[in-house]
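Enquirer: structure for the following, please:
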Amino acid sequence: MRAVIIIIFMAIYLILALPVLIIGFIAGLFSKDTQYKIGKFIVTHICRGIMFLTGSRVTITGLENIPDETVLFVGNHRSIFDVVLLIKVINRPFGFIGKKELTKIPYLNLLLKLMGGLFLDRTNFREGLKIILSGIEMLKSGLSMLIFPEGTRNKESEEPLPFKQGSLKLAEKANVPIVPFGIKGTDNIYENNNGLVVKSSRVKLNFGKPILLSELPQEDMKKSAVYVRSEILQLLSK
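Expert: Below you'll find the model as predicted:
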């Protein structure tokens, strides 16, 4: 029942938001910053409504660890609701790198592009490199970014999959801090259920202290993906 209500809510909201969506793309011709703010405004309200309709109890800690400067948010990936929750919680425009499959969902793909979404085709190395370079340029321009370095959702265990080293090049090349986060319980909202069923869940989201890769010891710098993953494991254990 919750799933049906969420679908109806999204459909009505997206129809009502269409004029603002059009304004956002027009604004983007003159100011990308304005475009991202409009996109974040629209998508944040959708995500707030969706999380409310799931009936989930969300505990958030560590928000004070997010600095005012441009950052790269890095965390584990449990569910499609991870992004919904993060958009709701993070009080600033931010772009992200997601799967190319998201571009196949009508209207949603426009919303995600409006707020700075980049879409990665994992089968095309050259195109993937272009996406990474675009992400670096976004960070340098002042837009924070979000990535899930596992590359996909871990469906087998609570522990994150190994992080892909290349994904952290975004922070390294743009010289911005990484804000790690650990998220638990979102998969119980949808992925762990049978069929199109949405259930309430107890969700925990914990942000850690910023990590500046250039300040790490040389040994940790070489294996920064392992280091950042270990920090996120500690956040998940709290």
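Enquirer: switch to C-alpha atoms for all contacts and neighbour counts from now on
Expert: Noted.
Enquirer: for G98, give its distance to R92.
Expert: As judged by C-alpha to C-alpha, to the nearest Å, G98 and R92 stand 18 Å apart.
Enquirer: higher neighbour count, the two?
Expert: G98 (20 against 16; other C-alpha atoms under 10 Å).
Enquirer: for the more buried one, which three-state class applies?
Expert: Following DSSP: H, G, I helix; E, B strand; the rest coil, G98 is assigned to strand.
Enquirer: against S141, how distant is it?
Expert: The gap separating G98 from S141 is 20 Å, by C-alpha to C-alpha.
Enquirer: cool, I211 as well?
Expert: As judged by C-alpha to C-alpha, I211 and S141 stand 20 Å apart.
Enquirer: so which residues of this structure form strands?
Expert: For the chain, the strands defined by DSSP state E cover 57-61, 72-75, 94-99, 117-120, 144-147, 178-184, 202-207.
Enquirer: and of those strands, who's closest to E159?
Expert: strand 178-184 (10.2 Å; C-alpha to C-alpha).
Enquirer: alongside the first, I'd like the structure of this one:
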Amino acid sequence: MNFVRMIRILPLLPVSWLSCCRIKDKSREARWACTRRWAARVLRWSGIRLHVYGADHLPENCGILFVSNHQGTLDPAVVVCAVPFPVSFVSKKENASIPVLGRWAQAIDTIHFDRSSRSDNIYMFREVIRRLKQKRTLLIFPEGTRSRSQQMQEFHPQALQPGVKARAVIVPVALVNAHVLDVSAVCRDVSVHFGKPYFPETCKEMSPPDLSACIQRDIQAMIASDPLACH
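Expert: Modelled structure (predicted):
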């Protein structure tokens, strides 16, 4: 992480951790609201200006699977601030042990799984489907790791399949400049773009590789069109 920005947010971490411990038995809505407040504080203390586009077009009263590029360490905080309703993440097991961040991930019901374990992959697949059928919202990073740039890595095509199986609405999400939190960059503007939704009827007609490629192109196009994008 950028050293200066890391120093800025260090004083927040102990208080943030205590706050997270206090809300562990609260309702999902209360845990989400508290997480969102702390995510906003982290971005503000980091000197980040957040710009959100397309949130007013998001569908309601249905299961939504957000599919996002993955640029930096604090991408989840950026997403939490941008999404207007509770969202959980699908994340690798190692992230659950990250101090403070792992605790907050648990607070919003993140699904952690071991990508090298067949049983964990089956659990993740079934759990994502179960929650989407309950009309909950989840977000995945199909690249699997941070790019630390505006350039995207290849998606894992099967990552989208739980959303297709659950007949959820799949929404592309483009993060722009989120990697500046990890690198030495002077850019302060971070954008989140919500793209055109893919409804179940459309997803069912496409093969997994084609669907993955279309969503990846949508995200890359949103990044390229953002006038604030740093290179």
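Enquirer: make TSV from the strands of the first structure and add distance to F41 of the first structure to it.
Expert: Below are the strands of the first structure laid out as TSV (distance: least, C-alpha to C-alpha, whole Å):
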stretch	distance to F41 of the first structure
strand 57-61	21
strand 72-75	19
strand 94-99	11
strand 117-120	14
strand 144-147	15
strand 178-184	22
strand 202-207	21
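Enquirer: point out the most buried one among these.
Expert: Comparing these by mean neighbour count (mean count of other C-alpha atoms under 10 Å), strand 72-75 ranks first with a mean of 26.
Enquirer: follow-up on the earlier one: more neighbours, I211 and S141 of the first structure?
Expert: Taking other C-alpha under 10 Å, I211 of the first structure and S141 do not tie; I211 has more neighbours (19 against 13).
Enquirer: quick check: that one touching I178?
Expert: Yes: look at I211 of the first structure against I178 with C-alpha atoms under 8 Å: they come within range, at 4.9 Å.
Enquirer: picking up where we left off before, what's the closest of the strands of the first structure to S237 of the first structure?
Expert: Using C-alpha to C-alpha, the strands of the first structure put strand 178-184 closest to S237 of the first structure, at 8.8 Å.
Enquirer: tilt between that closest one and strand 57-61?
Expert: Here strand 178-184 of the first structure runs at an angle of 150 degrees relative to strand 57-61 (axes from the mean of the first three to the mean of the last three C-alpha atoms, to 10 degrees).
Enquirer: quick one: strand 178-184 of the first structure to the second structure mean distance?
Expert: Once fitted to the second structure, strand 178-184 of the first structure is off its aligned match by 1.0 Å on average (mean C-alpha distance after the TM-score superposition for the first structure).
Enquirer: residues touching that strand, excluding its own?
Expert: Residues outside strand 178-184 of the first structure that contact it (C-alpha atoms under 8 Å, 6 or more residues apart in numbering): 65-66, 71-78, 82, 171, 203-213, 228, 231-233, 235-236.
Enquirer: nearest to G166 of the first structure, of the strands of the first structure?
Expert: Nearest of those to G166 of the first structure, taken as C-alpha to C-alpha: strand 144-147 at 11.4 Å.
Enquirer: okay, helices next: where are they in the first structure?
Expert: 2-16, 18-28, 32-54, 81-89, 108-114, 125-141, 169-174, 218-222, 224-236 (DSSP state H).
Enquirer: which among those helices is found nearest to F163 of the first structure?
Expert: Nearest to F163 of the first structure, of all those, is helix 224-236, at 5.5 Å by C-alpha to C-alpha.
Enquirer: quick one: map K165 of the second structure onto the first structure.
Expert: Mapped onto the first structure by TM-score structural alignment, K165 of the second structure lines up with K173.
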